[in-house]
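>>> Requesting a structural model of the entry that follows:
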Amino acid sequence: FAEKHKIKFILNGGNISTECVRNPLDYFYYGTDMWQIRDIHGRYGQMQLVNFPFSGILRHKVYLRYFKGVQVVKPLDYIPYIKRDAMRLMSEKFGWQIYARKHFESRFTKFYEGYWLPVKFGFDTRRVQYSSMILTGQMTREEALTDLAQLPYDEKTIAQDFEYISTKLGISVAELQGYLEAPTKSYKDYKNQLYLFSLGARVMQLMGLEERAVKR
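Okay, here's the model as predicted:
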């Protein structure tokens, strides 16, 4: 979109203040690894992905940035950003409604992060999110542990969420439940470019072009 409309700057809400701890690769692998996407689609896909928009790592890290001059800017890294203060400001000044947890503004990500990841993979995204908040002084360890003691999803509405998500995906609730109960997989079970990703990130860090650490 940026290339098509000659947009040179993309504003991004990512920030070090609340995201200095990265998600483990086993649960949040690179969505730009085209080797992996093609391998998974080759094994399980049932239709050609003719018009589906993909953006490989070389395209958005090298081509768009250095050949097309498209830059991703993260304004929150240039100001003193305290999440709680920002939420209060938006609520009081603009009538913004606070939602239960990070990424819960979408029913899909709410289901995925709040239910699917912890139930199927045993991974609670709050552990990473709260770790960042603790390191930046926005939450105490005790506060984090108290919240982590509570389920990340609502047991009373999970059946409705299952029905909603399955409908959106165009499958039955039984099929979605089958995926939940199927053996777990990770990026290691498919072809991937992790070695090249890690090497490229290291080179860019040495050249001063990439400051953020590789996901672990």
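
>>> CA atoms for contacts and neighbours, from now on please.
Noted.

>>> Give the helix, strand or coil label for the nearest residue to R216 once chain neighbours are set aside.
Closest residue to R216 apart from its sequence neighbours, by C-alpha to C-alpha, 6 or more residues apart in numbering: P24 at 4.7 Å. Put simply, P24 is coil when judged by DSSP: H, G, I helix; E, B strand; the rest coil.

>>> Is P24 in contact with V214, as I believe?
No: if you go by C-alpha atoms under 8 Å, P24 and V214 don't touch, sitting 10.0 Å apart.

>>> mind checking how far S91 is from D85?
Between S91 and D85 the computed distance is 10 Å (C-alpha to C-alpha, to the nearest Å).

>>> should've said W96
To D85, W96 is 13 Å away according to C-alpha to C-alpha.

>>> Next: A201.
Counting by C-alpha to C-alpha, the separation of A201 from D85 is 33 Å.

>>> When those two are compared, which one has more neighbours?
A201 (18 against 10; other C-alpha atoms under 10 Å).

>>> Surely that one and G208 touch.
No: look at A201 against G208 with C-alpha under 8 Å: they stay out of range, at 10.4 Å.

>>> Quick test: name the residue nearest the centre of the chain.
F28 (6.7 Å; C-alpha atoms, centre = their mean).

>>> So that residue, which state does it fall into?
Applying three-state DSSP to F28 yields a three-state assignment of coil.

>>> And it, how far from T140?
25 Å.

>>> and R59, how many residues sit next to it?
R59, neighbours per other C-alpha under 10 Å, totals 14.

>>> That should have said Y195, apologies.
The local packing of Y195 (other C-alpha under 10 Å) involves 9 other residues.

>>> Show me the strands in the protein, by range?
9-11, 71-73 (DSSP state E).

>>> Could you identify which of the ones you listed is most buried?
Counting by mean count of other C-alpha atoms under 10 Å, strand 71-73 has the highest mean neighbour count of those, with a mean of 14.

>>> so what secondary structure elements neighbour that strand?
strand 9-11 (3 or more C-alpha pairs under 8 Å, 6 or more residues apart in numbering; DSSP states H and E).

>>> so what secondary structure elements neighbour the strand it packs on?
Identification of packing neighbours for strand 9-11 by 3+ C-alpha pairs under 8 Å, 6+ apart yields strand 71-73.

>>> Next, the second sequence, to be compared with the first:
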Amino acid sequence: MGNTIIQKGKEKQICSRCIYDETVNGIYFDDNGVCNFCHTMENFLEKYQTGKPEGKKKLERIISQIKIDGKGKKYDCVIGVSGGTDSSFLLAKLIEWGLRPLAVHYDNTWNTAIATENIRKVLGKLNVDLYTYVVDNKEADDIFQSFMKAGVPELDASTDLALAEVMYRAAAKFNVKYVIEGHSFVTEGIAPIGSMYFDGKYIKSIHKLFGKLPMKTYPLMNFSAMMKWTLLKRIKKIRPFWYIDYNKEDARNYLQNEFNWEYYGGHHLENRITAFQHSYFNYYKFGIDNRNLSLAASARSRLMPRNEAIDIYYNQPPFIEDGLIDYFKERMGLSDEQFEKLMNVPNKNYKNYKTYKSLFEALRPLFYLLAKANLVPMSFYIKYTSKDNMTQRKY
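Down below sits the predicted model:
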């Protein structure tokens, strides 16, 4: 496979290492045809010594500090759980490493039965306590519909932000200083900002314009809350998979053997609103294929042959669970006509609405220090505070 691809009769330059093409926001290529996103991942591999002895030592030092800071407390860390591969496997690893985690779940009321059972099976066998925050289902659906009416692709952004807020709240409630996250840049990459963006102001502004119900139970993280958790409470975010080898297929096999855990068919498909966004909404309305993150990451990390990743991405549409679209319409109370009307709202993006983006950019030096101290993820600093999105500079 060369460095160009023909799609819809048009030739596009494609990264010689991953599968990103010239249409990706903020992309550029070096003399060898390698994109800046791949170089950023190379910089991460060097910084975190991912999968190498030094990376393992770095993580061991962090784990030792978590144990010291958690001495005398019921829990020494919190971890978000969804019933998916990453969080389930990471939870098992935390117990193996001798930590005492509190599992935190934000229930947006769209969980699949498989995900709910997976959480029960893993936590039950590991004897881990669960802290669950359940949002009002009508309120959650009103926020989701607001994003459809706004014509933006981040349909499920409210879930991601709410989980982060709920984890911070749980950590503060139990005086815990560490939030553990199951993200892996090796297997997932980092989303280009043109594909997906969200913050508390973005969610609030869209809901104010298009929502019908007040936000009473939704745990919104605004800027002041973010500053409280990071600067005042000094709650750190740790991503263990950034330091060690992590293979999703091996993780799934382990979970199935140890916990009778069940696979749900694809990345983020354990939740039906997320599955709708990734499999249908973004793909057919915006031409955004959210699989590009994991496929590009798998290709650049040689977890999957590049040709295979390219074939899947450019030639095979996303898998759609049987009945998913009908379930979405029924759950939202939408007729076929109303659904089609929402699907045909003029496409917009985060730049058309109020966000914290300019504030994040202005505070870039502060967020660099916070990222260096693990108080915000380094990926947040790169994606949200840079005007030119990702660059090849070393972090």
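
>>> hang on, the earlier thing: redo the strands of structure 1 as CSV? Include distance to R127 of structure 1.
CSV is the format used below for those (distance: least, C-alpha to C-alpha, whole Å):
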stretch, distance to R127 of structure 1
strand 9-11, 27
strand 71-73, 27
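
>>> so which of those gets nearest E105 of structure 1?
strand 9-11 (19.2 Å; C-alpha to C-alpha).

>>> what stretch of structure 2 does that closest one fall on?
Under TM-score structural alignment, the match for strand 9-11 of structure 1 in structure 2 covers residues 178-180.

>>> returning to what we had before: could you count how many residues lie near the equivalent of the residue nearest to R216 of structure 1 over in structure 2?
Superposed on structure 2 with TM-score structural alignment, P24 of structure 1 falls opposite P192. The number of residues packed near P192 of structure 2 is 17, by other C-alpha under 10 Å.

>>> Hmm, Y384 and P192 of structure 2 touching each other?
No: the pair P192 of structure 2 / Y384 is not scored as a contact, 10.0 Å apart, by C-alpha under 8 Å.

>>> Now N260 of structure 2: closest residue in space that isn't a chain neighbour?
Closest residue to N260 of structure 2 apart from its sequence neighbours, by C-alpha to C-alpha, 6+ apart: K121 at 7.4 Å.

>>> which other helices and strands contact the helix or strand hosting that neighbour?
Secondary structure from DSSP states H and E places K121 of structure 2 in helix 113-126. Other helices and strands packing on helix 113-126 of structure 2, by 3+ C-alpha pairs under 8 Å, 6+ apart, are helix 85-96, helix 248-259.

>>> and the next element down the chain from that helix?
strand 130-134.

>>> Tell me the residues of structure 1 aligned with that next one.
With TM-score structural alignment applied, strand 130-134 of structure 2 matches no range in structure 1.

>>> That strand packs against which elements?
Using 3+ C-alpha pairs under 8 Å, 6+ apart: strand 130-134 of structure 2 touches strand 101-107.

>>> In structure 2, what range does stretch 83-99 of structure 1 match?
Matched against structure 2 by TM-score structural alignment, stretch 83-99 of structure 1 falls on residues 248-264.

>>> Now that stretch: buried residues?
Across stretch 248-264 of structure 2, burial judged by 16 or more other C-alpha atoms under 10 Å covers A251, R252, L255, F259, W261, E262, Y263, Y264.

>>> neighbouring contacts of it?
Contacts with stretch 248-264 of structure 2, where a contact means C-alpha atoms under 8 Å, 6 or more residues apart in numbering, come from 84-86, 88-89, 114-115, 118, 121-122, 125, 187, 270.

>>> and if you look at stretch 109-128 of structure 1?
Applying C-alpha under 8 Å, 6+ apart, the external contacts of stretch 109-128 of structure 1 come out as 21-23, 27, 103-104, 148, 152-153, 161, 165, 180-181, 184.

>>> For it, buried residues please.
The neighbour-count check on stretch 109-128 of structure 1 (16+ other C-alpha under 10 Å) flags 110-118, 121, 123-126, 128 as buried.

>>> can you tell me what part of structure 2 that stretch aligns to?
With TM-score structural alignment as the criterion, stretch 109-128 of structure 1 aligns to 274-293.

>>> Of the contacts of stretch 248-264 of structure 2, just the buried ones, PyMOL syntax please.
Applied in PyMOL, the following selects the buried portion of the contacts of stretch 248-264 of structure 2 according to 16+ other C-alpha under 10 Å:
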select buried, resi 84+85+86+88+89+114+115+118+121+122+187+270
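
>>> What is the equivalent residue in structure 1 for P214 of structure 2?
Aligned by TM-score structural alignment, P214 of structure 2 pairs with Q48 of structure 1.

>>> same check, this time on F339 of structure 2
Here F339 of structure 2 is matched to L176 in structure 1, going by TM-score structural alignment.

>>> Name all residues that make contact with its match.
Contact analysis of L176 of structure 1 by C-alpha under 8 Å, 6+ apart lists F162, S166.

>>> distance of it from Y44 of structure 1?
For L176 of structure 1, the distance to Y44 of structure 1 - C-alpha to C-alpha - is 15 Å.

>>> on average, how far is the match of strand 9-11 of structure 1 from the matching bit in structure 1?
Stretch 178-180 of structure 2, aligned to structure 1 and superposed, deviates on average by 2.2 Å (mean C-alpha distance after the TM-score superposition for structure 1).

>>> quick one: that stretch to chain centroid distance?
Taking C-alpha atoms, centre = their mean, to the nearest Å, one finds the center of stretch 178-180 of structure 2 at 15 Å from the center of the full chain.

>>> re earlier: compare the strands of structure 1 and give me the one nearest K188 of structure 1.
Nearest of the strands of structure 1 (C-alpha to C-alpha): strand 71-73, 29.4 Å.

>>> Can you state the residues of structure 2 onto which that closest one aligns?
Using TM-score structural alignment, strand 71-73 of structure 1 pairs with 236-238 in structure 2.

>>> how far apart are that stretch and its match in structure 1?
When structure 1 is superposed, stretch 236-238 of structure 2 averages 2.2 Å from its matched positions, counting by mean C-alpha distance after the TM-score superposition for structure 1.

>>> correct me, but F223 of structure 2 touches Y202?
No: F223 of structure 2 sits out of contact with Y202 when judged by C-alpha under 8 Å, with a separation of 11.1 Å.

>>> how many neighbours does N349 of structure 2 have?
N349 of structure 2 sits with 15 neighbouring residues when counted by other C-alpha under 10 Å.

>>> now it: how far from M148 of structure 2?
For N349 of structure 2 relative to M148 of structure 2 (C-alpha to C-alpha), the value is 11 Å.
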